[in-house]
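1. What follows is a predicted structure for the sequence shown.
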Amino acid sequence: MTLPSLTAEPDVGAGDPAPAERPDTVRAGRSPGGRRTTARERLEIVAFVSPALVLLGLFVVWPVLSAVRMSLYRWRGFGPMDDFVGLDNYRRVLTDDVFTQAVTHNLVIVVLSIAIQLPLGLAVALLLNRRMRGRGVVRTLIFVPYVLAEVIAGVIWFQLMIPDTGVVDGLLGGVGVTPPDQGFLGTPGLALWAVMAVLTWKYLGLAILLLLAGLQSVPEEVYEAAQLDGASWWQTQRRIVVPLLGPTIRTWCFLSMIGSLQLFDMVWVLTGGGPANATTTMATYLVTQGTQRGNYGIAGAASVVLFVIGVVMAALYQRLVLRRDTEDAR
């Protein structure tokens, strides 16, 4: 005699697929473990996230919306904002030759920063990664300029580059080189290069620090395997180590691009955007239009354009670079 089964079997037809549910699927209102989240837990999540959202709204969203609103009016900085001009301020900004020069200068600074600081930083990082006497002291000295505030660094180099009496002109005169009459910062054809030299001195330490950290994260087994294969030091660095630094290099390039777009303090202290707009950047342009000329609507439009450029660059980095690095790490 056969006893009936105490467990009811599901009635599944031969042609019906068995119901399946992904184990990693989280239903609404449930925790990843399948337990329904309580109202108290949801309240705790909101309490932890709210301060960050409030700060984001106060220091990012609200200023951006204020700049967008300002860009739609002709406003001198005082009185009611009631002279609505629509997109006319954007037209004036995008057709202004000075703004075009400012965008060009920012792009030149971006390209030169990467082209100069990356090979120099990589070369110095490779040297400092080797065992040598006084390596810690050299690292500290190289990183000191980056620690200085941009205003302080700008004042120091402005004093060094004063025409005739500055240290730079004195050193050049001592080796038989005649400096320009107006100085490097006062000559339109040389001012941007002088600013670029100061920027390299200021930020080269950051490139060296990041690249050196990347070099020290390379496993020792990689070097040992390269030695067993008979690779020289140069071949090891070029074909093995440097390719492993790809994510670090791309991260530094992104930081350099964003920093170049935000460049203001150094240029303002050294040249004020001159001479003859030879060193004007987007940041100095909008400050000049707003605080010096009282064209706050144009300044707002320029700031919105600068914000859009930064967002586009960040989105491209997220889509083309960061996503690939994440996929490679899996």
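-> That came in fine, so what should we check first?
2. all contacts plus neighbour counts: C-alpha atoms, from now on.
-> Will do.
3. which parts of the top helix by length along the chain are buried?
-> Criterion DSSP state H: the longest helix present in the chain is helix 97-128. Using 16 or more other Cα atoms under 10 Å as the test for burial, helix 97-128 gives 98-107, 109-110, 112-114, 117-118, 120-122, 124-126, 128.
4. need the contact list for L286.
-> Listed by Cα atoms under 8 Å, 6 or more residues apart in numbering, the contact set of L286 reads 298-300, 302-303.
5. make it 7 Å
-> By Cα atoms under 7 Å, 6 or more residues apart in numbering, the contact list for L286 reads 299, 302-303.
6. just checking, which of the residues you listed belong to helices?
-> Using DSSP H, those in helices are 299, 302-303.
7. Output the contacting helices and strands for the longest helix of the chain.
-> helix 188-216, helix 246-261, helix 282-287 (3 or more Cα pairs under 7 Å, 6 or more residues apart in numbering; DSSP states H and E).
8. if you compare these, which one is most tucked away?
-> Highest mean neighbour count of those: helix 282-287, a mean of 24 (counted as mean count of other Cα atoms under 10 Å).
9. Can you flag the buried ones in the ones in helices among the contacts of L286?
-> 299, 302-303.
10. Using a markdown table, lay out those residues together with distance to T140.
-> A markdown table is the format used below for those (distance: Cα to Cα, whole Å):
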| residue | distance to T140 |
| --- | --- |
| A299 | 40 |
| A302 | 39 |
| S303 | 37 |
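11. Return the member of those residues nearest to Q292.
-> Q292 has its nearest neighbour among those in A299, at 10.6 Å by Cα to Cα.
12. what sits against the closest one?
-> So A299 contacts 286-287, 289-290 (Cα under 7 Å, 6+ apart).
13. Would you mind measuring from the spatially closest residue to it that is not a sequence neighbour to L261?
-> Closest residue to A299 apart from its sequence neighbours, by Cα to Cα, 6 or more residues apart in numbering: L286 at 4.5 Å. Distance, L286 to L261, using Cα to Cα, to the nearest Å: 13 Å.
14. can you give me the angle the longest helix of the chain makes with helix 188-216?
-> 40 degrees (axes from the mean of the first three to the mean of the last three Cα atoms, to 10 degrees).
15. so after helix 97-128, what's the next helix or strand?
-> Using DSSP states H and E, the helix or strand that follows helix 97-128 in sequence is helix 135-147.
16. Now do that following helix against helix 97-128, angle only.
-> 170 degrees.
17. so what secondary structure elements neighbour helix 135-147?
-> Counting by 3+ Cα pairs under 7 Å, 6+ apart, helix 135-147 packs on helix 188-216.
18. and the helix it packs on, how far out from the chain's middle?
-> 14 Å (Cα atoms, centre = their mean, to the nearest Å).
19. before we move on, back to that, distance to L322 for the helices and strands packed on helix 97-128 - can I get that in CSV?
-> As requested, the helices and strands packed on helix 97-128 are exported to CSV (distance: least, Cα to Cα, whole Å):
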stretch, distance to L322
helix 188-216, 17
helix 246-261, 8
helix 282-287, 27
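20. Got another one to weigh against that:
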Amino acid sequence: MPQDTTSLSQGKAQTSWFSRNNQGGRLWTLLLFLPPALCLFTLFVVVPLFEASFFSFYRWNGIGELNNYLGLQNYSKVIGHSAFHTAIGNTLKIVAVSLLIQLPLALSVALCVYKQSWANTVFRLIFFLPYILAEVVAGLIWKFIYDGNYGVVNMFTEFFGLENYFILGDKQWAFAAILIVIIWKYFGFHMMIFIAALQGVPNDLVEAAKIDGATRLQTTFLIKIPLIKHAIILSMFFSILGALQLFDLIIPLTNGGPSHSSHSIVSYLYTFGISRMRIGFGSAIGVLLFIACVVFAFTYQNAFMKDKK
């Protein structure tokens, strides 16, 4: 009898623990969806990451056995490569342009069109359309626009009687042309984030500020922008992380040229690693990029996105 009583009490304790943690069916949902997600994450993220870390210590073309161990030579070659330095500089330029031009532009447009009206809805759609386009399609469109023989640039040069100018073939201006495309392509995404945040600003505060005599600029900078600080921080996070991973726009526009002057870190990895069948070298670049992304993500979240009580 004592043993039966003990088993019964343990069963009741387990049942009560399950019922406490299964409020609203959350535990069943966790047990149903978490294992497949973990399996997919392990298969497509964790395993390739460990494989890339392993390959980065070898000279390997992706075919045959791994028998040419190099140690850290791939990493030293990457760090000492001038094209890699250019790619890092270009990535920092993307970050700077995104934070100093793209986000302020998106916020300015959001402040103009965040109120509910049919006209604002039309403008939101127009501004958001570039983001809907696939990156490769957008790159090909802008490559035609920049074309010195048949594009829009050619129309201007002919109108002013100038010689044909190929901006994507100019080492000094090719990456500047890419930055224009980046601003055009992604500012609509950040605009929609800001619009969603602005629509959550209480109208009572805005009306109270107007009654107190606050101007439109004062209302914007002292009430609206401080109240959407969380959205601005989130957009900055997306901008920087996106800059570290930019690839799809550069390949159709310049393929990293001319003279490897317009590479991002990922396009550099593709050109010098995958395209040239230098899997070990490319793996070293991928590991360095992964470390940079992880360090940035954790540092940024701890500094700006951590809940402060």
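-> Thanks, I have the structure now. Source: prediction; values computed, not measured.
21. what do we get in structure 1 for S56 of structure 2?
-> With TM-score structural alignment as the criterion, S56 of structure 2 lines up with S71 in structure 1.
22. Roughly how far does its match sit from Y296 of structure 1?
-> Applying Cα to Cα to S71 of structure 1 and Y296 of structure 1 gives a distance of 8 Å.
23. and which of the contacts of L286 of structure 1 is nearest L316 of structure 1?
-> S303 (20.0 Å).
24. quick one, what contacts the closest one?
-> L286.
25. hmm, 10 Å instead?
-> Residues near S303 of structure 1 by Cα atoms under 10 Å, 6 or more residues apart in numbering: 64, 67-68, 71, 282-283, 285-287, 297, 309.
26. With distance to C253 of structure 1 added, can I get these in CSV?
-> CSV is the format used below for those (distance: Cα to Cα, whole Å):
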residue, distance to C253 of structure 1
V64, 25
A67, 28
V68, 29
S71, 31
M282, 20
A283, 20
Y285, 24
L286, 25
V287, 26
G297, 33
I309, 16
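27. From A329 of structure 1, how far out is L244 of structure 1?
-> With Cα to Cα as the criterion, L244 of structure 1 and A329 of structure 1 are 12 Å apart.
28. which one of these two has more residues nearby?
-> A direct count of neighbours by other Cα atoms under 10 Å for L244 of structure 1 and A329 places L244 higher, at 16 against 7.
29. Whatever residue of structure 2 lines up with the more buried one - nearest residue in space that isn't next to it in sequence?
-> Under the alignment (TM-score structural alignment), L244 of structure 1 pairs with L227 of structure 2. Distances taken as Cα to Cα, 6+ apart put V201 closest to L227 of structure 2, at 6.8 Å, once the chain neighbours are dropped.
30. in a helix, that's where the one you found is, yeah?
-> No - using DSSP: H, G, I helix; E, B strand; the rest coil, the assignment for V201 of structure 2 is coil, not a helix.
31. Give me the number of neighbouring residues for it.
-> By other Cα under 10 Å, neighbour count at V201 of structure 2 equals 15.
32. residue contacts, the equivalent of it over in structure 1?
-> Correspondence of V201 of structure 2 to structure 1, assessed by TM-score structural alignment: V218. V218 of structure 1 makes contact with 240-241, 244-245 under the criterion Cα under 10 Å, 6+ apart.
33. how about the contacts of A299 of structure 1 in CSV, adding distance to L320 of structure 1?
-> Listed next are the contacts of A299 of structure 1 as CSV, based on distance: Cα to Cα, whole Å:
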residue, distance to L320 of structure 1
L286, 30
V287, 33
Q289, 35
G290, 36
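34. just curious, which of the residues you listed is nearest to V167 of structure 1?
-> The closest of the contacts of A299 of structure 1, once distances to V167 of structure 1 are taken by Cα to Cα, is V287, at 30.8 Å.
35. Please say which position in structure 2 the closest one maps to.
-> In structure 2, V287 of structure 1 lands on Y270 (TM-score structural alignment).
36. now do V198 of structure 1
-> In structure 2, V198 of structure 1 lands on V181 (TM-score structural alignment).
37. what's the answer for L53 of structure 1, then?
-> So L53 of structure 1 corresponds to L38, using TM-score structural alignment.
38. And for N203 of structure 2, the neighbour number?
-> There are 10 residues near N203 of structure 2, going by other Cα under 10 Å.
39. List the contacts of it.
-> With Cα under 10 Å, 6+ apart, N203 of structure 2 has these contacts: A209.
40. before we move on, the earlier item: intersection of neighbour lists for S71 and Y296 of structure 1?
-> Joint contacts of S71 of structure 1 and Y296 (Cα under 10 Å, 6+ apart) are 89, 302.
41. Pull up the gap between the closest residue to the match of V198 of structure 1 other than its chain neighbours and L289 of structure 2, please.
-> Spatial nearest neighbour of V181 of structure 2, excluding adjacent residues (Cα to Cα, 6+ apart): W142 at 7.3 Å. For W142 of structure 2, the distance to L289 of structure 2 equals 28 Å [Cα to Cα].
42. And these two? Which one has more around it.
-> W142 (20 against 17).
43. What's that one aligned with over in structure 1?
-> W142 of structure 2 maps onto W157 in structure 1, by TM-score structural alignment.
44. Helix or strand for its match, just tell me which one.
-> helix 150-160.
45. So which bits of the helix or strand following that helix are buried?
-> Reading on from helix 150-160 of structure 1 to the C-terminus, the next helix or strand found by DSSP H and E is helix 167-174. When burial is assessed from 16+ other Cα under 10 Å, helix 167-174 of structure 1 yields the following buried residues: 168-170.
46. which one among those gets closest to A194 of structure 1?
-> V168 (11.1 Å).
47. Quick one: map the closest one onto structure 2.
-> Using TM-score structural alignment, V168 of structure 1 sits opposite V153 in structure 2.
48. list the contacts for its match?
-> 144-147, 159, 164-167.
49. From those, keep the buried residues only.
-> 145-147, 164-167.
50. In a markdown table: the residues you listed, plus distance to R26 of structure 2.
-> Output for those, formatted as a markdown table (distance: Cα to Cα, whole Å):
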| residue | distance to R26 of structure 2 |
| --- | --- |
| I145 | 52 |
| Y146 | 53 |
| D147 | 56 |
| N164 | 64 |
| Y165 | 62 |
| F166 | 59 |
| I167 | 56 |
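51. What's the separation between the closest residue to T200 of structure 1 other than its chain neighbours and G205 of structure 1?
-> The shortest distance from T200 of structure 1 to any non-neighbouring residue, by Cα to Cα, 6+ apart, is to Q117 (6.5 Å). From Q117 of structure 1 across to G205 of structure 1, the span is 9 Å (Cα to Cα).
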